[in-house]
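Sequence and predicted structure below; questions after.
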Amino acid sequence: MIGIAIKKGIISLETKVKKFYPELNGENHESMTLDHLLKMSSGIDWNEYYEENPFASHVIRMLYVYQNKDMASYTAKQPVIHQPGTRFHYSSGESNLIMGMLKKSMGLKDYENFPWNELFDKLNIESATWERDGSDVFIGSSYLYLSPRDLAKIGKLYLNDGIWEKERILPEGWVEYTTTPNQAWKNNQTNESKPKLAYGAHWWLNRPNRHGSVHPAAPENVYMALGHHGQILAVFPDQKIIFVRMAADKDGKIDRNMIFKFIMDSLK
C-alpha cells in the first residue's frame, strides 16, 4: 500500500509524521518521518506485550479500547523517548500511524477504495476483508483477512520485484528497500547476546547478527511477515518459493526453523 502511494506521489519517505499528527510530543519528535515508522524506529515509548502482560500493553489498549476511536492518534500521543532512527523497537502502533498518514494524505473517498483499486484487484485477490477503526483508518497492524492463496500473491509480488503480469505495482527499488536490514536494527545489535531476526521496513529478515541466524536452516536472504499465533508469509528469493502458514498457536511454541528445514530438505 505505502509503496504504491509513494510511486504515485501521494506521500514520500521523508513526509513528517507531525504534519498529520500534531499531538506528537517528546524528545526530537519533529524529525520523525514515514521512513522511521516503516523501519519501526520512531522512538515512541511502546510496550508490545500480548497475553503475557496485557495490563502493561500499549497494543492491547490500542486494539481493544481504541478500536472504535483513533488508533493512530492514540499512538501519536505516546511520548517520543529516543531520537527517531536510532533504535529499532517493534510497535503495532507505528503500522497504524502509517495508515493514518495515508488517509490524511489522500482523503477518505480515495483512501477507502485504494487497497482494492491499486493492489487487491490487480493481483486478483478476492478474499480480502480489512477492518477499520472508528476514524475510518485501515488497521495496519491487524485485522486484514486473506485466504492462504491470496496472501501468497503478496509474496509473489515481492518475489517478482514488485511486478505483476508485466505491470509494475511497487516502485523500482522498493523490494530492496524493505528487505534490507535497517540502521536502527543494526544499532540494537551492539548489546545483543544471541541471534535476533533482522528487520527491514515492515519485513522480518533472516540476516544474521554477530551471533548467527535465528533460522540457520533457511537461507539468509529469506524475508518474512510474521503474525500473531503463528501466521507466516515467507519468501525464499533464490529458491523462488513462497510459503504461507495460517495457524492459531496460542501456546507460542511454533518452531519456524524446523519448518524451514523441512522446506529446504524437500528441495534436495
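Looks like it came in fine. Residues are numbered from 1 along each chain as shown.

from here on, contacts and neighbour counts on C-alpha atoms
Fine.

Surely N117 is in a helix?
Yes. Looking at N117 with DSSP: H, G, I helix; E, B strand; the rest coil, it is inside a helix.

How many neighbouring residues does it have?
As a burial measure, N117 scores 12 neighbours (other C-alpha atoms under 10 Å).

Tell me where this structure has helices.
Assigned helices in the chain, in chain order: 2-7, 34-38, 58-64, 71-76, 92-106, 108-111, 114-115, 148-159, 174-178, 183-188, 256-266 (criterion: DSSP state H).

now for those, which one comes closest to S213?
S213 lies closest to helix 256-266 among the helices of the chain, at 10.0 Å (C-alpha to C-alpha).

before we move on, back to that, any chance of the helices of the chain in JSON lines with distance to L233 and mean neighbour count as columns?
Below are the helices of the chain laid out as JSON lines (distance: least, C-alpha to C-alpha, whole Å; neighbours: other C-alpha atoms under 10 Å):
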{"stretch": "helix 2-7", "distance to L233": "18", "mean neighbour count": "18"}
{"stretch": "helix 34-38", "distance to L233": "18", "mean neighbour count": "23"}
{"stretch": "helix 58-64", "distance to L233": "22", "mean neighbour count": "19"}
{"stretch": "helix 71-76", "distance to L233": "25", "mean neighbour count": "24"}
{"stretch": "helix 92-106", "distance to L233": "17", "mean neighbour count": "23"}
{"stretch": "helix 108-111", "distance to L233": "25", "mean neighbour count": "14"}
{"stretch": "helix 114-115", "distance to L233": "19", "mean neighbour count": "18"}
{"stretch": "helix 148-159", "distance to L233": "7", "mean neighbour count": "19"}
{"stretch": "helix 174-178", "distance to L233": "15", "mean neighbour count": "17"}
{"stretch": "helix 183-188", "distance to L233": "21", "mean neighbour count": "17"}
{"stretch": "helix 256-266", "distance to L233": "11", "mean neighbour count": "14"}
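
alright, now check it against this:
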Amino acid sequence: MTKTICKILMVLFFVSCSKDDNTSETNPTQTMYFPPLTGSTWETTSISDLKWNQNAVQPLLDYLELKHSKSFIILVNGRIVMENYFNGHTASTNWYWASAGKTLTSTVTGIAQQENLLNINNKVSQYIGTGWTSEALGKENLITCRHLLTMTSGLDDSKDDVDPANLIYKADAGTRWAYHNVYVKLQDVVAQASGQTWENYFNTKLRDKIGMNGNWVQLGVNSVYTSTSRSMARFGLLMLNKGKWDNNIILNETYFNEATTTSQNINLGYGYLWWLNGKTNYHLPQSQLTFQGSIIPTAPNDMFMALGKNDQKIYVVPSKNMVIIRMGDAADDVNLALSDFDKTLWEKISALYQ
C-alpha cells in the first residue's frame, strides 16, 4: 500500500511539473523578453493571451488615427501586444523624439557617472569651464549637473537659446523649477568628461548596447534624437527593467531610482528629466503654478513618462510590466508636451485590460 501511495504521489508530482512547464510555454508573458540586438525578430503576445478586451482595440486605433498618430506600440513583459502605423508611417521610418529625448540625456549622464567620469553633484563649470552663462561667477557656480537634470538651474526660462547671453539669472539654483533647454549642457559635460563627442559616447554606451537605431540632429537650439518607433520601445523596455538589458547592467539601479522618483520639492511630478505620474501635485512647462493631483489621472499612478512636443510619448508602467510608445504629429492644436490627449488616450488604453 505504501509503495502504491508513493507511486501515485510521484505521478502527481511529475504531472504538476509538466503543467508548470506548459504554463511557461503557452503564456510567454510570465518571463521578461528582450529582442535581439540586430534583425527584425521581436516576440509577440496577443490580446487573447493576456485575456484583454478585444472590443476595446478598434476604438483605441480609431482615436489614434483621428489624433494624427504615426505609430503606436504596446509591450507587455517586452513582447509586442500591439504595433500599428498610420498615415504612411512604417516600421522603418525615423521620427523625432522632441523633448521625450531628454530622458536619453538623463540616462547617458547616469552612465557617465557610474563610469566615474563625472559626479552630478559637481558644478557644471567644473566640466565645461566658467562663463557658460551670463550670471555672476558666484551664482553660476551654484549650478550643478543635478540642477540641470531637475530643471532647477534658476536660469530665466523665457528664452530657449542656450548661448551664454541668453542664460540669465532668475533665481538661485535649486530654488525655482522651470522647464528650460539648458539641460543640453549636460551633453557638453558628458563630452568633456569622456573625451569623446556626445554622439559617439551615446552610441557606444547606450544605443548599440540595446539595439537602437537613430541619430542626433540639430533643430534650432536643440539636439533632437530621431529613430524608429521600435528603437523608442527598446529604450522604454530598458527603463522598465531598471536600466538592465537582459542580464547586462546599462544604467545602475541607484541612479535609475533617483531618476524616476521626485527629484526636488517644487515639482513633485519630475525626476531627472522624466515626468512622474501619481503625485499629489505638479508643475507644467512655462508655468509657475502648482496643479493639484496626478498629471494623468486616468493612467496608473506608478507610471513614469518621456513626453515631447507634438505628443511624442514613452509611457512606462512597472505595475503592469508595460511600455507604450506613441509617435506622430500634434494630437490637437495645443502642442505642449502634455495635453488632454493623454487623459483620453489612457481611458482607451485602460479599457483594454480593465
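It's in. Since the structure is predicted, the reported quantities are computational estimates derived from the model, not experimental observations.

Now the TM-score, please.
Here the superposed chains carry a TM-score of 0.78, computed using TM-score structural alignment, normalised by the length of the first structure; 228 aligned residues with a C-alpha RMSD of 2.2 Å.

tell me, what residue is most central in the second structure?
Computing the C-alpha centroid of the second structure and ranking residues by C-alpha atoms, centre = their mean puts A306 first, at 4.2 Å.

Just give me the match in the first structure for it.
Residue correspondence to the first structure (TM-score structural alignment): A306 of the second structure is matched to A225.

Quick one: neighbours of the nearest residue to its match once chain neighbours are set aside, just the number.
Among residues not flanking A225 of the first structure along the chain, L233 sits closest, at 5.1 Å (C-alpha to C-alpha, 6 or more residues apart in numbering). Using other C-alpha under 10 Å, L233 of the first structure has 20 neighbouring residues.

State the distance from the residue nearest to H36 of the first structure when sequence neighbours are not counted to S142 of the first structure.
The shortest distance from H36 of the first structure to any non-neighbouring residue, by C-alpha to C-alpha, 6+ apart, is to S42 (5.1 Å). Look at S42 of the first structure and S142 of the first structure: by C-alpha to C-alpha, to the nearest Å, they are 19 Å apart.

Distance from the longest helix seen in the second structure to the middle of the chain?
With secondary structure taken from DSSP H, the second structure has its longest helix at helix 2-26. Put simply, helix 2-26 of the second structure sits 43 Å off its chain's centre (C-alpha atoms, centre = their mean, to the nearest Å).

The helix or strand following it corresponds to what range in the first structure?
Next helix or strand after helix 2-26 of the second structure toward the C-terminus (DSSP states H and E): helix 57-66. Alignment note (TM-score structural alignment): helix 57-66 of the second structure is unmatched in the first structure.

just checking, what packs against helix 57-66 of the second structure?
Counting contacts by 3 or more C-alpha pairs under 8 Å, 6 or more residues apart in numbering; DSSP states H and E, helix 57-66 of the second structure packs against helix 340-353.

Show me what the helix it packs on is packed up against.
Right, helix 340-353 of the second structure is packed against helix 57-66 by 3+ C-alpha pairs under 8 Å, 6+ apart.

between the helix it packs on and helix 340-353, how many degrees?
Taking axes from the mean of the first three to the mean of the last three C-alpha atoms, to 10 degrees, one finds helix 57-66 of the second structure and helix 340-353 inclined to each other by 160 degrees.

which residue packs closest to the aligned partner of M264 of the first structure in the second structure, ignoring adjacent ones?
With TM-score structural alignment defining the correspondence, M264 of the first structure maps onto S350 in the second structure. Nearest residue to S350 of the second structure, sequence neighbours excluded (C-alpha to C-alpha, 6+ apart): A299, at 7.5 Å.

cool, and E347 of the second structure?
Distances taken as C-alpha to C-alpha, 6+ apart put T298 closest to E347 of the second structure, at 6.0 Å, once the chain neighbours are dropped.

can you tell me how far that neighbour sits from V317 of the second structure?
As for T298 of the second structure, its distance to V317 of the second structure is 13 Å (criterion: C-alpha to C-alpha).

Of those two, give the one with the bigger neighbour count.
V317 (22 against 17).

The counterpart of V217 of the second structure in the first structure and D161 of the first structure, how far apart?
Using TM-score structural alignment, the partner of V217 of the second structure in the first structure is E131. According to C-alpha to C-alpha, E131 of the first structure stands 28 Å off from D161 of the first structure.

do F243 of the first structure as well
For F243 of the first structure relative to D161 of the first structure (C-alpha to C-alpha), the value is 17 Å.

So which residues of the stretch 201-350 of the second structure form strands?
Taking DSSP state E, counting those that start in this stretch as the criterion, the stretch 201-350 of the second structure carries its strands at 215-219, 222-227, 244-245, 248-249, 275-276, 281-282, 291-292, 304-308, 312-317, 322-328.

picking up where we left off before, pick out whichever of S42 and S142 of the first structure has more residues nearby.
Neighbour totals were compared for S42 of the first structure and S142, and S42 leads with 31 against 16 (other C-alpha under 10 Å).

Please name the residues that touch the aligned residue in the second structure for that one.
Using TM-score structural alignment to pair residues, one finds that S42 of the first structure aligns to S153 in the second structure. The neighbours of S153 of the second structure, taking C-alpha atoms under 8 Å, 6 or more residues apart in numbering as the test, are 143-144, 147, 172-174, 176-178.
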